[in-house]
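S.K.: Okay, sequence plus prediction incoming.
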Amino acid sequence: MSATIKDVAKLAGVSIKTVSNVLNGYPYLTPATKAKVQEAVIELDYRPNISARNLRRGRTGIIALALPSMSSPYFAELAERIVREAEKHDLTVLIDCTAGDLEREKLVVEGFRGRLIDGVILQHWSLSERYLRSRPDKTPLVLLGERPVRSADNVAIDSREAAQTAVTHLLEIGRRRIGVLGARGGRRRPGQPQAAGLRHEGYAKALDAYGIPFDPALVVSPRGAHNPEEVATSVAELLAKAPDIDAIFCLNDRVALAAIRALITRGVRVPSDIAVVGIDDIEAARLTTPSLTTIAPDKAGIARTAVEMLAEQIGGTDRPARRVTADAHLIARESTLGSALTL
């Protein structure tokens, strides 16, 4: 039979209330009292009923994580880290895939099927700032990505700077005709990521710093950026339009890996003929041959910050909304630097 809180109190020689205070992190307890209770908990293998505790507090202990895609390796890896961080706060994560759809994003921020959840971490592609500011439901909310709202906590990398760093790396190794593969920049439509436009801006800014004019012929957008066949078609289009290119900047690693495969299939040597760089540092980036040079967002830091922000809100912390820019740094690998086999 499982131990009860009454059993813990009896073994520790304290009241049930004192055991409850220790388990709930009440600060005004002596170290000796805490130690006695903790020793009793360990000896009896006592496991608190977190669900019951949360219900007494008017909480469920459940949060929602809503992402545009779970087929994206980046989002899948980020979700795993968020789940790990949530566990540290005794929170369970429900994961929803919105596909960037407006109505599905609304459903999430309006309380996710009633009062099932205590808070939401959301990467939104379609909801407007106006809607998020005036949303009727005040469920604690943290936004991921670069569509911040003044009234909501937000954590994201700086995609413009990330792209500029990636392209500057290509320029520093002597590349000058640098193509771009990925979603087009310009005016963003609902359901499309904001990051694409910012990454195009970072690309152009890096070229400008080296006195290289922007050439629209070097920018190609696959119809299905996550479809290897579509990326291969775009690589062929880019090579036909600009046969003298010596590098390709891809807006994410998934496109970059497909581009490398397409180039090698066509007999193009990577990086000797064309260097390739991406953004995201997904696990496959270091496993492919050649391994992929990429910009690595601090996914663990993004997850930690997002969960901590949400936990503060759930706990009733009253403070202005915060915007945190997560670290992202270059990891140079074989797709730009080569290896002993290609040099």
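M.R.: Yep, that arrived.

S.K.: When you work out contacts or count neighbours from here on, use the C-alpha atoms and nothing else.
M.R.: Noted.

S.K.: ok, now which ones touch residue 197?
M.R.: By Cα atoms under 8 Å, 6 or more residues apart in numbering, the contact list for residue 197 reads 184, 185, 186, 187, 188.

S.K.: same thing but 7 Å
M.R.: By Cα atoms under 7 Å, 6 or more residues apart in numbering, the contact list for residue 197 reads 184, 185, 186.

S.K.: Look up how far residue 3 lies from residue 86.
M.R.: 26 Å (Cα to Cα, to the nearest Å).

S.K.: same check, this time on residue 172
M.R.: Counting by Cα to Cα - residue 172 and residue 3 are separated by 64 Å.

S.K.: One more to weigh against that first structure:
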Amino acid sequence: MTPQPAERAGLTMADVARLADVSVMTVSNVVNDRAERVSAETRRRVQAVIASTGYRVNVPARQLRQGRTGSIVLAVPDFASAYFGELGARLAERLRPHGFRLVMELTRGTLDDELATLSSPHLDGHDAIILSMTAGTARDLADAQPRKPLVVIGERSVPPGFDHVAMDNIGGARLATDALLDAGARRIAVIGGQLDGPESMPVLRTQGYRDALASRSVPLDESLVVAGGVGLADGERAIRALIKAGVKFDAVFGLTDAAALGAMSALAAAGLRIPHDVKVVGWDNTELATYAIPPLSSVEPDNEAIADGIVRLLLRRLDDADAPAETTAPPARMVHRESTR
């Protein structure tokens, strides 16, 4: 007999187990999405009971029993970045059904702030951390030895034993450069590029750019690789500097959408038409790219898969501290819009 609404309010996991004729542990495995531990038939039976009774997990009570706060930190270098804002929204949406709230924290891209985020006193108020590491090295991370579950995002190498979600930087940069070459460009400026140095986002994306040029036998002109930041103002400054120096270019690859959008502003101010005079590509496929004039072609790093991967690794680490570490980097794809057509 199906419990009436008044009865459902006090329904426990033991009640669901009794109605489904399974153990409490089996019900726990189903509600915590540990599908590998439960047969498909049993899972369907438990889910049917849950659906018919309206059973809901008492998240605060479970967190109290587990000694958890229900808080996950996302530590990023820049709050003004559209990419990190959109990433935070995706993560919050995915974490909410599991009873976690997302808290964002600013590291300013400095080593001191990244290490402070990983310090024990700070982590005591949270269950886990997602860190966009831009300044720290693998050695810094290993020395920090954070006591709480950690997922590292970004392009810095991480030591063994740490979960890592990265982007397909070299592959995505090749796609961006190929798109511009296919559109007829030959002198492609890279905003935020870096020709050498430790493994990082600028170095890896510049490597992809170089690989694409080499594959088409297009010579590399180092004057087209403009080092510096990848924000709106950085993109604008880079284009103004190229024009002032008399460097000829017929395309721009911004290593972020923000850099590309800043470049588009400077191009418009200089009377250069997009895409007729200069073609432009960005990276991140943020919502802002669709509202640019003209709409901005951009590398899509598979933002949804990245968010899925972060949450999957985080929940697995919270459930099993001894699970093997994993690194994942979804393949990128190119989104073509009017800025390259």
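M.R.: Everything's here; your move. Bear in mind that the values here come from a model prediction, so they are computed numbers and not experimental data.

S.K.: What TM-score do the two superposed chains give?
M.R.: Superposed pair, TM-score by TM-score structural alignment, normalised by the length of the second structure: 0.84. Supporting alignment: 325 aligned residues with a Cα RMSD of 3.0 Å.

S.K.: Comparing residue 86 and residue 3 of the first structure, which shows the higher neighbour count?
M.R.: More neighbours surround residue 86 than the other of residue 86 of the first structure and residue 3, with 22 against 14 (other Cα atoms under 10 Å).

S.K.: That one pairs with which position in the second structure?
M.R.: Aligning on TM-score structural alignment places residue 86 of the first structure opposite residue 95 in the second structure.

S.K.: so what's the residue positioned nearest the centre of the first structure closest to, chain neighbours aside?
M.R.: Central residue of the first structure (Cα atoms, centre = their mean): residue 78, 4.7 Å from the mean position. Distances taken as Cα to Cα, 6 or more residues apart in numbering place residue 299 nearest to residue 78 of the first structure, at 5.8 Å, with adjacent residues excluded.

S.K.: how close does the one you found sit to residue 44 of the first structure?
M.R.: 38 Å.

S.K.: can you check residue 250 of the first structure too?
M.R.: With Cα to Cα as the criterion, residue 250 of the first structure and residue 44 of the first structure are 56 Å apart.

S.K.: So for the two, which residue has more residues nearby?
M.R.: A count of neighbours by other Cα under 10 Å puts residue 250 above the other of residue 250 of the first structure and residue 44, at 27 against 15.

S.K.: quick one, helices of the stretch 151-300 of the first structure?
M.R.: Applying DSSP state H, counting those that start in this stretch to the stretch 151-300 of the first structure gives helices spanning 159-172, 195-209, 228-241, 253-265, 284-287, 299-314.

S.K.: Stretch 50-57 of the second structure: end-to-end distance?
M.R.: 10 Å.

S.K.: oh sorry, the question was meant for stretch 160-180 of the second structure
M.R.: Note: stretch 160-180 of the second structure ends 37 Å apart using Cα to Cα.

S.K.: what do you get for stretch 152-169 of the second structure?
M.R.: 16 Å.

S.K.: Just give the number of residues close to the aligned residue in the first structure for residue 169 of the second structure.
M.R.: Here residue 169 of the second structure is matched to residue 159 in the first structure, going by TM-score structural alignment. Residue 159 of the first structure is flanked by 25 other residues according to other Cα under 10 Å.

S.K.: Verify the stated contact: residue 159 of the first structure with residue 194.
M.R.: No: look at residue 159 of the first structure against residue 194 with Cα atoms under 7 Å: they stay out of range, at 9.1 Å.

S.K.: on that earlier part again, I'd like to check which residues are in contact with the match of residue 86 of the first structure.
M.R.: residue 101.

S.K.: Shouldn't it be within a helix?
M.R.: Yes: the assignment for residue 95 of the second structure by DSSP: H, G, I helix; E, B strand; the rest coil puts it in a helix.

S.K.: Distance of it relative to residue 101 of the second structure?
M.R.: Residue 95 of the second structure is 7 Å from residue 101 of the second structure, by Cα to Cα.

S.K.: And for residue 262 of the second structure?
M.R.: For residue 262 of the second structure, the distance to residue 101 of the second structure - Cα to Cα - is 33 Å.

S.K.: For those two, indicate the residue with more neighbours.
M.R.: residue 262 (22 against 18).

S.K.: What residue in the first structure is paired with the more buried one?
M.R.: Checking TM-score structural alignment: residue 262 of the second structure goes with residue 258.

S.K.: Perfect, that will be all.
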